[in-house]
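# Here is a sequence together with a model predicted from it:
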Amino acid sequence: MIMKKLFLLLVTLFVFSGATFAAVNINTASQAELESLQGIGPAKAKAIIDYRKKKGSFKSVDDLQNVSGIGPATVQKLRKDITVGGGTAGRKEHKPAARE
């Protein structure tokens, strides 16, 4: 009985931890998604969203340093948890061969 409860607990933790391993896209994240990042509270999340609205999409994770209140140490701490793209890195565009 104890083993069954322990197993269920581990399965539950595994299921709910899946969302924490997904990188947050700082170009599309909601206020709540940004606040889920360690060190980003309501004020910094709002500043990120305001920056996006005013300046456009972030080109790189390092561009996050341009947001007021976010410095290099914060970016370094968040680097593994954030992204600016939709997972298209390394994908090459297929171009048809030119006809003669």
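Here it is on my side, so go on.

# For the rest of this, base every contact and every neighbour count on C-alpha atoms.
Noted.

# Quick one: residues contacting the most centrally placed residue in the chain.
Nearest residue to the geometric centre of the chain (C-alpha atoms, centre = their mean): Val24, 1.6 Å. For Val24, the contact set (C-alpha atoms under 8 Å, 6 or more residues apart in numbering) comprises 33-34, 81-83.

# The structure to be compared is supplied as follows:
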Amino acid sequence: MFNYRTLAVALTAFLVASPVFAVKPAVAETTKVAEAANSSVAVTLLKMNLNKSDLKELMKVKGMSAAKARKIVSYRKKHGDFKSMDDLKKVKGFAKMKPALKKAVDEQLTV
């Protein structure tokens, strides 16, 4: 006999999981593998694209202030797309960032 409870659980799981797979075009997905105890666990990190992200998306980067996000967007409008992550040093204020904060921000961005 068919179990409607199983069908309801499967449909609910599908509906809950489907937004997870919707990725904005400004976000690139990379995967790192970390070993935890006896098994390996895949950790997914989302990186914001410097050339495609708008002001609101850049402000979601941990360690990124609204002022720094505005400077990135302004620099991009004046000089065009970033060619590499090193180009971020050309944006006012980024060359003087503390190394730990710069590393944290760089890990969340891509070109």
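Received, thanks. These numbers come from a predicted model, not from an experiment.

# one step back: sort out which of the contacts of Val24 of structure 1 are in helices and list them.
Judged by DSSP state H, these include 33-34 as members of helices.

# Now rank the contacts of Val24 of structure 1 by neighbours and give me the top one.
Leu34 (23 neighbours; other C-alpha atoms under 10 Å).

# Identify the residues contacting that one.
24, 26, 40-41, 45.

# And for Gly39 of structure 1?
By C-alpha under 8 Å, 6+ apart, the neighbours of Gly39 of structure 1 are Thr74.

# Quick one: map it onto structure 2.
Using TM-score structural alignment, the partner of Gly39 of structure 1 in structure 2 is Gly63.

# sec struct for its match, please.
coil (DSSP: H, G, I helix; E, B strand; the rest coil).

# now it: how far from Phe82 of structure 2?
Separation of Gly63 of structure 2 from Phe82 of structure 2 (C-alpha to C-alpha, to the nearest Å) stands at 20 Å.

# Going along the chain, name the strands of structure 2.
Using DSSP state E, the strands found in structure 2 span residues 27-36, 39-49, 109-110.

# tell me the most buried of those?
strand 109-110 (a mean of 18; mean count of other C-alpha atoms under 10 Å).

# how about that strand, aligned to which bit of structure 1?
The aligned range for strand 109-110 of structure 2 is 82-83, by TM-score structural alignment.

# Next, the mean deviation of the matching stretch compared to structure 2.
Following the fit onto structure 2, the mean deviation recorded for stretch 82-83 of structure 1 is 0.6 Å by mean C-alpha distance after the TM-score superposition for structure 1.

# follow-up on the earlier one: and the residue nearest to the centre of structure 1, how far from Val84 of structure 1?
Distance from Val24 of structure 1 to Val84 of structure 1, by C-alpha to C-alpha: 8 Å.

# cool, Ile49 of structure 1 as well?
13 Å.

# Give me the nearest residue to Asn25 of structure 1, chain neighbours excluded.
In space, and not counting its chain neighbours, Asn25 of structure 1 is closest to Thr83: 4.7 Å by C-alpha to C-alpha, 6 or more residues apart in numbering.

# ok, now which ones touch the one you found?
23-26, 60-61.

# Looking at structure 1, which helix is longest?
helix 2-17.

# picking that back up, how far off centre is the match of strand 109-110 of structure 2?
Relative to the mean C-alpha coordinate of its chain, stretch 82-83 of structure 1 is positioned 3 Å out (C-alpha atoms, centre = their mean, to the nearest Å).
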